[in-house]
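Asks: Here's my sequence, what's the structure:
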Amino acid sequence: MYQFFVDDAQVHEHEIVIEGSDVNHIRNVLRMKIDERIRISNMSGKAYFCHITLITEDMVVAEIDSEDDNGTELSNRITLFQGLPKGDKMELIIQKAVELGVYKIVPVSMKNCVVKLDEKKAAKKVERWQAIAESAAKQSKRTIIPLIDKPVPYKLALEKAGKLDVTLVPYENERGMDATRQIMGQIKKGQSVGIVIGPEGGFAPEEIKLADDNDMHRISLGRRILRTETAGLATLAMLVFNLDS
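Replies: Next up is the predicted model:
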């Protein structure tokens, strides 16, 4: 069953109107027909099972069959603070993190980041990254489209992370999965969680000290050194195992 997203104003009492680029996708790419079933989510986080009743050049109308009461979202809102990686690794990270249930991704400029983005380049990147998040949300039947924030400096990222209930900092010099299991096991459903991931060059000593000073939990992800594009996803997978119902 295909998934689509609409604004709240497009949801009516008995039907939902799909407009914009999704109309062309439904008509000419998916070649969907009348009575085919689809799942639609609005910006308020509600999802509906529907069937198509009308397809025109400008709109697709779907009648609401039922509301998806179970949904697909975690009860915990998880924010991934990702040190900017090289090349197109960020695209992979966003795609897979969305599939795993991340709520928001904040790209972070850190001392060992090779990539340096000015404001103009950053805006274009965020636009591209947000489109990838939307596509991944559709594919994985998310009820919301996770937000991709604009890149921020490391200190500002820690300020944002400090407002969350729990923040995890996977660190290659940390040892002991028992401590990781214990910390993750103490996270309660409904708590907000942050994950801070260093770039290819890892955390600078002063950066990891700042995380310690802000009472964030340094954790191990095992005895092997993980790449930056793997570390955040591995942490998310562990959290999903512990938190998903």
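Asks: Could you use CA atoms for every contact and neighbour count after this?
Replies: Fine.
Asks: Could I get the buried residue list for stretch 130-143?
Replies: 130, 132-143 (16 or more other CA atoms under 10 Å).
Asks: Correction: the previous question concerned stretch 180-197.
Replies: 180-181, 184, 187, 192-197.
Asks: Mark which of those residues are part of helices, please.
Replies: Among the buried residues of stretch 180-197, DSSP state H puts 180-181, 184 in helices.
Asks: Can you tell me what sits against the helix of greatest length in the chain?
Replies: Longest among the helix segments of the chain by residue count, using DSSP H, is helix 119-139. Under the criterion CA atoms under 8 Å, 6 or more residues apart in numbering, residues 2-5, 90-91, 94-96, 98-99, 143-151 lie in contact with helix 119-139.
Asks: again, 10 Å this time
Replies: 1-5, 39-41, 90-101, 104-105, 107, 116-117, 140, 142-151 (CA atoms under 10 Å, 6 or more residues apart in numbering).
Asks: and what of stretch 152-164?
Replies: 77-84, 106-111, 151, 167-168, 191-196, 198, 207, 210-211, 214-216.
Asks: Strands - which of those residues land there?
Replies: 78-83, 106-109, 167-168, 193-196 (DSSP state E).
Asks: Kindly provide the distance from the residue lying closest to H25 once chain neighbours are set aside to D22.
Replies: Closest residue in space to H25, ignoring its immediate chain neighbours: R31 at 7.9 Å, by CA to CA, 6 or more residues apart in numbering. Using CA to CA, to the nearest Å, R31 is found at 12 Å from D22.
Asks: What of I148?
Replies: Distance from I148 to D22, by CA to CA: 21 Å.
Asks: quick one: which of the two has more around it?
Replies: Counted by other CA atoms under 10 Å, I148 and D22 do not tie: I148 has more neighbours, with 24 against 17.
Asks: next up, for comparison:
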Amino acid sequence: MPRFFVEPGQIRDGYIYLTGQDAVHITRVLRLGRGDRILVLDGRGKSYQAVIEDAGRTRVICAVTGEIPVFSSPGPRLTLVQGLPKGDKMDLIVEKSTELGISRIIPLVCERTVLKLEGDKLSRRRERWLRIAREASKQCRRPDVPEVDLPGGWDQALRDLDRATALIPWEEENVLTLKSFLRENTNPGSRFMFLSARKGGLPPVRWSGPVPTVSGRLRWGRASFEQKLPVWL
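Replies: Coordinates of the predicted model:
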């Protein structure tokens, strides 16, 4: 059954209203029409079974026929604080982080960040990342969509440190592994914040203990999501 993510405001009085690219995809790509069934998710863990009642070029109206209970992940809540890389590498990081189950992504503007985003460009880039996260959730059949913050500095990122355990990779650590640390310290409701800024640089920060990263010369993007994130799962 085709799956679509919507904002909660698009669900009103037993009906779901899909517009924009979703409407185009339903009518022109999938060739769906009145009577066809789809699955709609609100991005917060709740799913709705729906049947199309009206399919126009710019808007599709569906009637809710069933509701699936709210999804609750049994694992810890994982936040990725990611130093902004240059170019469009952040697109790939958002996509793979979504596929790996990250709950929240905080793009971090570091001391040596090359990519500069201001004004409208800042909000447009965030909207792009949200679309990428939504599409990645759809492709991997994830029932929710991770939060993606506006890029910001350390003050923004550190607000949550009092409620989460911060994990910072350190290439000189050879005993403690991230996987073993999480196994021993994960409880219901655990929150972890993983900080990664290979190119941008991290300022001096106190933390309870280092965790390892991969040694050697690796491509920046691949080192981030292929070498570090999979050990969480």
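Asks: Work out the TM-score between the chains.
Replies: Aligned and superposed, the two chains score 0.82 in TM-score terms (TM-score structural alignment, normalised by the length of the second structure); 231 aligned residues with a CA RMSD of 2.9 Å.
Asks: that older thread, which members of the contacts of stretch 152-164 of the first structure are classed as buried?
Replies: 77-84, 106-111, 151, 167-168, 192-196, 198, 207, 211, 216.
Asks: quick one, helices of the first structure?
Replies: So, for the first structure - with DSSP H - the helices run 21-24, 89-100, 119-139, 154-162, 177-185, 205-213, 228-243.
Asks: Can you tell me what sits against the fifth one?
Replies: The set of residues external to helix 177-185 of the first structure that reach it, using CA under 10 Å, 6+ apart, is 166, 168, 170, 174, 217-223, 235, 238-239, 241-243.
Asks: Repeat that for the first one.
Replies: When contacts are defined by CA under 10 Å, 6+ apart, helix 21-24 of the first structure is touched by residues 4-6, 17, 28-31, 55-61.
Asks: Let's see that with 7 Å instead.
Replies: 58-60 (CA atoms under 7 Å, 6 or more residues apart in numbering).
Asks: The longest helix of the first structure against the second structure, how far on average?
Replies: With mean CA distance after the TM-score superposition for the first structure, helix 119-139 of the first structure departs from the second structure by a mean of 2.5 Å once superposed.
Asks: Pull the distance from that helix to the chain's centre.
Replies: Relative to its chain's centre, helix 119-139 of the first structure lies at 11 Å (CA atoms, centre = their mean, to the nearest Å).
Asks: okay, the angle between that helix and helix 89-100?
Replies: Angle of helix 119-139 of the first structure versus helix 89-100, following axes from the mean of the first three to the mean of the last three CA atoms, to 10 degrees, is 30 degrees.
Asks: aligned partner of R31 of the first structure in the second structure?
Replies: By TM-score structural alignment, R31 of the first structure lines up with R31 in the second structure.
Asks: How much space separates that match from V24 of the second structure?
Replies: 9 Å.
Asks: So which of the two has more stuff around it?
Replies: Neighbour totals were compared for R31 of the second structure and V24, and V24 leads with 19 against 11 (other CA under 10 Å).
Asks: Contacts made by stretch 33-47 of the second structure with the rest, please.
Replies: 1-8, 27, 48-55, 67-71, 143-145.
Asks: quick check, distance from that stretch to the centre of its chain.
Replies: The answer for stretch 33-47 of the second structure is 20 Å, by CA atoms, centre = their mean.
Asks: mind listing what the residue mapped onto P212 of the second structure from the first structure touches?
Replies: Using TM-score structural alignment, the partner of P212 of the second structure in the first structure is S220. Residues in contact with S220 of the first structure (CA under 7 Å, 6+ apart) are 170-172, 174-177, 180.
Asks: contacting residues around the closest residue to W207 of the second structure other than its chain neighbours?
Replies: What sits nearest to W207 of the second structure in space, not counting adjacent residues and going by CA to CA, 6+ apart, is A166, at 6.9 Å. By CA under 7 Å, 6+ apart, the contact list for A166 of the second structure reads 192-194, 207.
Asks: swap the cut-off to 8 Å and go again
Replies: 192-195, 207.
Asks: follow-up on the earlier one: and the helices of the first structure, which is most packed in?
Replies: Comparing the helices of the first structure by mean neighbour count (mean count of other CA atoms under 10 Å), helix 89-100 comes out on top with a mean of 21.
Asks: Alright, that wraps it up for me.
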